[in-house]
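J.: Sequence first, predicted model second:
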Amino acid sequence: MNTAFSTWTATRAAGLARLDAFLPHAGRAYAARRNHAVDAPTVSGLSPYLRRRMVTERKVLTRVLARHDETAAEKFIDEVFWRAHFKGRLEGQPEIWTRYRQSLAQDRAALDRDPALARRYADAVAGRTGIDAFDAWVAELEATGYLHNHARMWFASIWSHTLGLPWALGAAFMHARLLDGDPAANT
């Protein structure tokens, strides 16, 4: 479980302090370990601050590039730009959000019509699927408002493919709980 988010403080000062703590790890260490260590210093912990604009992408990149050369920080820079890409995509194609909301309404209505679907959904959101990793991720998400990037992908895969649940219900479940839940990144 990632403990960095269990005491998340929603202030610009806290975001800048998190950035300062992460800066030494934003270069090659980030590229080497970002996918492996859930509670390591190579997990930036900046996404809730970026999501709420307490810290901007420009501020983050300026500080990272003041500490690391572009080659060393390339992977982290890529991730910041992916975030901006999806935000721009949603701004340029707002129908993406409209289609998601329509899918969500249809999927919620299906819960009323399909008792088996409703049971699978209730078990999933309660962390009672019997799939240990998935159930632990539900507990972590509820406790901290955070899941590591890879856990989010595995969660979504199990949600859709193993449990057979509609993706829009999973996106809504995650979005409502994630400290960094972002319409551009979560739909």
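T.: Ah, there it is. Numbering: from 1, shown residues only.

J.: C-alpha only now, for contacts and for neighbours.
T.: Fine.

J.: tell me the SS of Arg53?
T.: Using DSSP: H, G, I helix; E, B strand; the rest coil, the structure places Arg53 in coil.

J.: how close does the residue in the chain sticking out farthest from the centre sit to Thr62?
T.: Distance from the C-alpha centroid of the chain, by C-alpha atoms, centre = their mean, peaks at Arg113 (30.5 Å). Taking C-alpha to C-alpha, to the nearest Å as the measure, Arg113 falls 52 Å from Thr62.

J.: cool, and Asn35?
T.: Relative to Thr62, Asn35 is positioned 24 Å away (C-alpha to C-alpha).

J.: Helix or strand next in line after the helix or strand hosting Ser157, which one?
T.: According to DSSP states H and E, Ser157 maps onto helix 149-157. Where DSSP H and E defines the elements, the next helix or strand beyond helix 149-157 is helix 167-177.

J.: elements contacting that following helix?
T.: Contacts defined by 3 or more C-alpha pairs under 8 Å, 6 or more residues apart in numbering; DSSP states H and E place helix 167-177 against helix 95-113.

J.: what about versus this one:
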Amino acid sequence: MSNSAKDLLAAAAVERIEGTRDTYVPYLRQVFADVVGEDEAVSETRGGLAAAQERLAKIQPLRYGQSRNFLAGAVTGLSAYLRHGVISLAAVRDRLREVVAHPHEAEALLQQLAWRDYWQRLYARWGDRLWQDIEPYKTGWQATDYATDLPPALVAAETGLACMDAFSRDLQETGYLHNHARLWLAAYVVHWCRVRWQAGAAWFLQHLLDGDPASNNLSWQWVASTFSHKPYFFNRQNLERYSAGQYCRRCAMGDRCPFDATYEELEVRLFPHKA
């Protein structure tokens, strides 16, 4: 069945079925048995224009700029709606103009909109090249030094690291991760597990409701250093600060945390051959 036929059938199904969201899920699983996911998880995120407009009405650009790096920060939650064309970048920009007295008050959020637009323009130019290393790794390792498959323990959320296991579960069960959690998880995959970024990027796209090759792949390449002048990595202090220590307090590996070191120490451990 073509994608267009599936879209028409889904629209017709929604018109015919009366009831709650719980009524739709089993029906759509049956109708689209060939395209449903490999697991039973159904995200609580609700689609549609009304849900997008509700979130758009609640954006707080000043609080966003001050807190967006914190997992509990005032993020917009608009990425999935932007990804699927429910709302546009211009609509978000126009809303920002309405709620700020001066443009600089919305600078942090406007920058993120600009990055999204930039990545989309690169995607339009490069196409599937986004799945290839744009530049060589700057880690001292060659591309052939990286494994091609994700660690099974990470996919199963059984690494023993409370933070990484939580991120893995959230990704697969909710279809969403805070951007900082995405960066931490990506850095763990590429630099601590030494797995090629393509494996992680594909994993993200399999589950993220807002996933698209442009922002997803180029962000992974930025972490890996194939689209940046240096690799991105983090330490425990950084993770604890921006997660309010919620993972470290209950981590069984707290006394042997692989992230518990200075940046200088971690750089030597992770990139011993880096010039």
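T.: All right, it came through fine. For clarity, every value in this text was computed on a predicted model and none was experimentally measured.

J.: Tell me how the two chains score on TM-score.
T.: Put the two chains on top of each other and the TM-score (TM-score structural alignment, normalised by the length of the first structure) is 0.80; 163 aligned residues with a C-alpha RMSD of 2.1 Å.

J.: hang on, the earlier thing: now tell me what touches the helix holding Ser157 of the first structure from outside.
T.: Asn35, Phe134, Trp137, Trp167, Gly170 (C-alpha atoms under 8 Å, 6 or more residues apart in numbering).

J.: again, but for stretch 89-96 of the second structure
T.: By C-alpha under 8 Å, 6+ apart, stretch 89-96 of the second structure touches Leu56, Ala57, Pro61, Leu82, Ala106, Leu110, Leu113, Asp117.

J.: Between which two of these is the distance greatest?
T.: Within the contacts of stretch 89-96 of the second structure, Ala57 and Asp117 form the most distant pair, 21.5 Å apart (C-alpha to C-alpha).

J.: Are any of the contacts of helix 149-157 of the first structure buried, and if so which?
T.: Neighbour counting with 16 or more other C-alpha atoms under 10 Å marks Phe134, Trp137, Trp167, Gly170 as buried within the contacts of helix 149-157 of the first structure.

J.: Nearest to His148 of the first structure among those?
T.: The shortest approach to His148 of the first structure among those belongs to Trp137, at 9.5 Å (C-alpha to C-alpha).

J.: Please pull up the equivalent of that closest one in the second structure.
T.: Under the alignment (TM-score structural alignment), Trp137 of the first structure pairs with Phe167 in the second structure.

J.: Spit out the contact partners of its match.
T.: Neighbouring residues of Phe167 of the second structure by C-alpha under 8 Å, 6+ apart: Leu177, Ala181, Arg182, Leu185.

J.: now do 7 Å
T.: Listed by C-alpha atoms under 7 Å, 6 or more residues apart in numbering, the contact set of Phe167 of the second structure reads Ala181.

J.: Could you give me the buried positions within the helix or strand hosting it?
T.: Using DSSP H and E, Phe167 of the second structure falls within helix 162-174. Across helix 162-174 of the second structure, burial judged by 16+ other C-alpha under 10 Å covers Ala162, Cys163, Met164, Asp165, Phe167, Ser168, Arg169, Asp170, Leu171, Gln172, Glu173, Thr174.

J.: hang on, Leu209 of the second structure packs against Tyr176?
T.: Yes. Contact criterion C-alpha atoms under 7 Å: Leu209 of the second structure and Tyr176 qualify, at 6.5 Å.

J.: circling back to that earlier point, Throw the buried residues of helix 162-174 of the second structure into a markdown table and include distance to Ala72 of the second structure, thanks.
T.: Below are these laid out as a markdown table (distance: C-alpha to C-alpha, whole Å):
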| residue | distance to Ala72 of the second structure |
| --- | --- |
| Ala162 | 17 |
| Cys163 | 15 |
| Met164 | 17 |
| Asp165 | 18 |
| Phe167 | 14 |
| Ser168 | 18 |
| Arg169 | 18 |
| Asp170 | 15 |
| Leu171 | 17 |
| Gln172 | 20 |
| Glu173 | 19 |
| Thr174 | 16 |
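
J.: Give me the aligned partner of His84 of the second structure over in the first structure.
T.: By TM-score structural alignment, His84 of the second structure lines up with Arg52 in the first structure.

J.: again but with Leu113 of the second structure, I slipped
T.: Applying TM-score structural alignment, one finds that Leu113 of the second structure aligns to Val80 in the first structure.

J.: Pull the number of nearby residues for the spatially closest residue to its match that is not a sequence neighbour.
T.: Excluding its sequence neighbours, the residue lying closest to Val80 of the first structure (C-alpha to C-alpha, 6 or more residues apart in numbering) is Glu57, at 6.7 Å. For Glu57 of the first structure, the neighbour count with other C-alpha atoms under 10 Å is 20.

J.: ditto for Arg129 of the second structure
T.: Counted with other C-alpha under 10 Å, Arg129 of the second structure comes out at 11.
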